[in-house]
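Asks: sequence unknown, structure follows:
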């Protein structure tokens, strides 16, 4: 799970470069940059599986 949080870095380009090597990746985009804790919460809210509970 990758959460793009509207930060002003090159994360979107890095994720685009990784996409062919990680086909099962899931990406989420937040509407505004609200910080690291918010991005983590966004990812965990949408994650499923044994290790996300």
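Replies: Thanks, I have the structure now. The model shown is predicted, which means the values in this text are computed figures rather than measured ones. Residues are numbered from 1 along each chain as shown.
Asks: contacts and neighbour counts: CA atoms only from here.
Replies: Noted.
Asks: what's the distance between residue 13 and residue 43?
Replies: For residue 13, the distance to residue 43 equals 19 Å [C-alpha to C-alpha, to the nearest Å].
Asks: quick one: which of those two has more around it?
Replies: For residue 13 versus residue 43, neighbours defined as other C-alpha atoms under 10 Å are more numerous around residue 43 (19 against 9).
Asks: Tell me the spacing between the more buried one and residue 37.
Replies: Residue 43 sits at a distance of 10 Å from residue 37 (criterion: C-alpha to C-alpha).
Asks: And residue 4, by the same measure?
Replies: Computed as C-alpha to C-alpha, the residue 4 to residue 37 distance reads 13 Å.
Asks: Put this next to the first one:
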């Protein structure tokens, strides 16, 4: 049990995990914005060609 508590404490104090989560959220936001722009531009281009 003591080993589990030690591992939990080390995981909590490790800042690499927090940075990885922040970068993952940022990547998700950038991906969503890119997809939205592709959809909007695609709709605009379709409107221009018809």
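Replies: Right, received. Where do you want to start? No experiment lies behind these values; they were computed from the predicted model shown.
Asks: what's the TM-score here?
Replies: The TM-score (TM-score structural alignment, normalised by the length of structure 2) is 0.28; 19 aligned residues with a C-alpha RMSD of 2.5 Å.
Asks: quick one: which of residue 4 and residue 37 of structure 1 has more around it?
Replies: Counting neighbours by other C-alpha under 10 Å for residue 4 of structure 1 and for residue 37 shows that residue 4 has the greater number, 19 against 8.
Asks: Excluding chain neighbours, what is closest to the more buried one?
Replies: With C-alpha to C-alpha, 6 or more residues apart in numbering as the criterion, residue 4 of structure 1 has its nearest non-adjacent residue at 4.7 Å, and that residue is residue 29.
Asks: That neighbour: neighbouring residues, count only.
Replies: Burial of residue 29 of structure 1 is recorded as 15 neighbouring residues (other C-alpha under 10 Å).
Asks: go on, residue 26 of structure 2?
Replies: Burial of residue 26 of structure 2 is recorded as 12 neighbouring residues (other C-alpha under 10 Å).
Asks: Just give me how far the helix or strand where it lies sits from the chain centre.
Replies: Of the helices and strands defined by DSSP states H and E, residue 26 of structure 2 is found in helix 15-49. When C-alpha coordinates are averaged (C-alpha atoms, centre = their mean, to the nearest Å), helix 15-49 of structure 2 and its chain have centres 9 Å apart.
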